[in-house]
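Sharing a model that was predicted from the sequence below.
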Amino acid sequence: MNFNIPRGTQDILPGQSEKWQYIEQKAHDLCRRYNYKEIRTPMFEMTELFARGVGDTTDIVQKEMYTFEDRGGRSLTLRPEGTASTVRSYVENKMHGWVYQPVKLYYVGPMFRYERPQSGRMRQFVQFGVEAMGSDDPAIDAEVIALAMDFYKELGLTNLKLVINSLGDKESRTNHREALIKHFEPRITEFCQDCQKRLEKNPLRILDCKIDREHELMDSAPSILEYLNEASKDYFNSVKGYLSDMDIPYEVDATLVRGLDYYNNTAFEIMIEGKGFGAITTLSGGGRYNGLVEEIGGPVTPGIGFALSIERLLMALDAQGIELPVQEGLDAYLIVLGEEPKKRAPKILHDLRSHGVVVDSDYLDKKMKAQMKAADRMNAAYALILGEDELAEGNILVKTLATGDQETVPFDQISAFIEQRKGE
């Protein structure tokens, strides 16, 4: 029987995994500069967490979750996104009582959604996300957006477009909700079944419908910006002001809704436009969720965050022809000739690796010519040749593969020799 990889998943093989490692390290380094601390949550949670945290009117909860019962009859779900799990941990571990506030967290890990697999959209995918909880200062909204923009820019991406909107506070959203119901209700039967259900539960989600996006009522729907009260307007203006101060260009799009029920006030998406990547495409998004911590059982706590897909990021890098400066090749390849040198090889390799040298050797008893070819294929900087004569003299013949130059180096100096050459 042949076994194939499940649909919507992928094997990340050597040659590609180095790119993932580079990107993930970039995320770790950037978050350290912004003083965000890493959190690692379980890959499955109680199903009710996502129904409450993500929103039971969202496509994620209604159609896309991987849900199962364990042997105790408990309903569990593979996490479809990272925010709900992070907030659950925030509440459960009483982070609201930590000395340093706001609590600034980030995560990098796999998520799971049962979607139709397509380019850049997998059933198992990896998200990098940040969450800042405990402050309703608009300055931290701008900080979160700046972190996301910096991440893309430091990887070399260009043609980025930041789109922002305000969904308003509770009062503003309530007034907007009533206006949306009044707008859509007379013709709601012309919309899909999902939108008909959303009319009373969360009419804002109708604006995010992919099926009815061309319906004429969409263009004439009341804008949230028309229903912002003074407090919401002031908040939004402050966020925009901070972005301008940081020289981060943006566009305001009143139709930007985001796909999760817990957003309020600031919402944003980062898009990319360019050859090889089709039309303007969303790379990441996020926003403020001031009621989510309470929904999951915690105290009144404001929060804001974003998440992005590593898969979509890699697509964007490929589309713009950006080669990541991943470390490839070996510092050295040990070529062993003869039985006694072969017995000595493991210790030499261990000593080199203990001193930080990236080195490998032959384990198939190949001839010298084949071993030299292996050194070339592995892109080694040096070939370390150890034969019977070298062993007897306590030396290794070092050949610089780029130039063909050779010199003899004592065993106890080989690590320092390579490290010195690497630093030149």
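In hand now; what should we look at?

okay, CA-based contacts and neighbour counts for the rest of this
Will do.

Touching, Gly134 and Leu105? I think so.
No. Contact criterion Cα atoms under 8 Å: Gly134 and Leu105 do not qualify, at 11.5 Å.

Report how many residues lie close to the nearest residue to Lys342 once chain neighbours are set aside.
Nearest non-adjacent residue to Lys342, counting by Cα to Cα, 6 or more residues apart in numbering: Val336, 5.8 Å away. Neighbour count for Val336, taken as other Cα atoms under 10 Å: 25.

do Gln16 as well
11.

got the contact list for it?
Gln16 makes no contacts at all, as judged by Cα atoms under 8 Å, 6 or more residues apart in numbering.

any idea how far Gly303 is from it?
35 Å (Cα to Cα, to the nearest Å).

that older thread, can you tell me how far the residue nearest to Lys342 is from Arg187?
In terms of Cα to Cα, Val336 sits 80 Å off from Arg187.

this is the comparison structure:
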Amino acid sequence: MIQVPRGTADVLPGEIELWQYIENAARDICRRYNYAEIRTPVFEHTELFQRGVGETTDIVEKEMYTFTDRGDRSLTLRPEGTASTVRSYVENKMFGLANQPVKLYYIGQMFRYERPQAGRMRQFTQFGVEAIGSHDPAIDAETIALAMRLYEELGLKNLHVELNSLGDAESRQAHRDALVKHFTPHIAEFCADCQSRLARNPLRILDCKKDAGNELMKTAPVILDYLNEESSTYFEKVKQHLDNLGIAYNVNPNLVRGLDYYTHTAFEIMEHGIGAVSTICGGGRYNGLVEQVGGNDMPGIGFAMSIERVLLALKTQGIELPIQQGVECFVIGMGDEAESKAFQLLDQLRAGGLSADKDFMGRKMKAQLKAADRLQAKAVVIIGEDELARKAAMVKNMASGEQQEVPFDALIAHVQKICGK
């Protein structure tokens, strides 16, 4: 028997409704914040992620699904959504749109080759937002607020924001020089990856999981000590906006995120009690990314969250989403002519905006009523020879048990009323 590849999973009926609920909630909150949906290809030229995400990141070095196509081009299944969105922004000249900044969101599959665990799969679904074109620190706070509001409306509790600033290019360079000076005398104690990153990108050493317990990690220079006046002022304004919105946060100078494109604001939203996977959202500002993928020097900020981790957090906190399953109406026809009419009425009920179904297995009346119960039908429409002769149907309200004969031409309105439409 052929099974799904490791790190992937089928999302079946009964579970997919939870995904749809979360995705619909994300779309609704983006509508309220004036973010428009964008859909980019599932695979891109490998160079996009090498330049955008960063060649020294774990994602690029170890986790990408890269292949050569029949035209001898190197392509990669997208490991994250920001680089693709920014590429589309540049390619489609969105910087010329009248409404600025350009505010976009996406919901789609991403792919990373890593060890599968709860809430972390090799194929996963990511919801993310990107706001490109504004230097205003208020939009940094807006993206954080959008994520927090979505979580709150889903019912999640025990959340907090971890916040840091990675500064501008000047601040980052000063911090980089300090990191090189700090790690160089003892770099032989670190893993091969850290040794190779010392010269290329020492900030990535702080993100290493293998050497996380090394004493030098604890005493490493922190970026907040190297922020210039402009970067420090910017960070203070972001914090002030969050304070004004009533969003609590913890300044964490060790938060660096796993992608190279971040500048200034970096943040993660943490959920207590989710187990080993505690980060359920991450994002930040990326003022140099648009230029790195071939555009003009434009600022941007965004975040991404895995739907799988949201579901895990909901499960951990015992939160049940108000999912409507089954159908609103079940139609039963007894006898060949009544069965034919039932099929016709079924189509009319669906055209009237009702979810409806009937038996297609040739079962008896009792078995069909049980099927209606399993489908949680609010109304059952029954047509026999007598009803057919009177051009009417017997309609049972499953909540009250009340039965009433209803003419065919009034059937849709009657069932809609039972179903609260």
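In hand now; what should we look at? The structure displayed is predicted, hence computed values, not measured ones.

Identify the residue of structure 2 aligned to the residue nearest to Lys342 of structure 1.
Per TM-score structural alignment, the equivalent position to Val336 of structure 1 in structure 2 is Gly333.

Aligned counterpart of Ser75 of structure 1 in structure 2, please.
Looks like Ser75 of structure 1 aligns to Ser74 there (TM-score structural alignment).

How about the contacts made by that match?
Ser74 of structure 2 touches His45, Thr46, Thr66, Phe67, Thr68, counting by Cα under 8 Å, 6+ apart.

Please apply the same query to Ile22 of structure 2.
Per Cα under 8 Å, 6+ apart, neighbours of Ile22 of structure 2: Leu154, Ile307.

at 10 Å instead, please
Asp28, Phe127, Leu150, Tyr151, Glu153, Leu154, Ile307, Val310, Leu311, Leu321 (Cα atoms under 10 Å, 6 or more residues apart in numbering).

Let's verify the spatially most central residue of structure 1: helix, strand, or coil?
Nearest to the mean C-alpha position of structure 1, by Cα atoms, centre = their mean, lies Phe128 at 2.6 Å. Three-state assignment for Phe128 of structure 1 (DSSP: H, G, I helix; E, B strand; the rest coil): strand.

so how far does the one helix or strand Ala139 of structure 1 maps to sit from its counterpart in structure 2?
For Ala139 of structure 1, the host element (DSSP states H and E) is helix 138-154. Aligned to structure 2 and superposed, helix 138-154 of structure 1 gives a mean residue distance of 0.6 Å (mean Cα distance after the TM-score superposition for structure 1).

May I see the buried residues of that helix?
138-149, 151-152 (16 or more other Cα atoms under 10 Å).

Sort out which one of the residues you listed lies nearest Glu24 of structure 1 for me.
Phe151 (10.6 Å; Cα to Cα).

And what about the nearest residue to Ile187 of structure 2 once chain neighbours are set aside, helix, strand or coil?
Leaving out its chain neighbours, the residue that sits closest to Ile187 of structure 2 by Cα to Cα, 6+ apart is Gln195, at 6.1 Å. Assigned by three-state DSSP, the conformation of Gln195 of structure 2 is helix.

show me what contacts Gln195 of structure 2?
So Gln195 of structure 2 contacts Phe183, Thr184, His186, Ile187, Ala188, Glu189, Pro202, Ile205 (Cα under 10 Å, 6+ apart).
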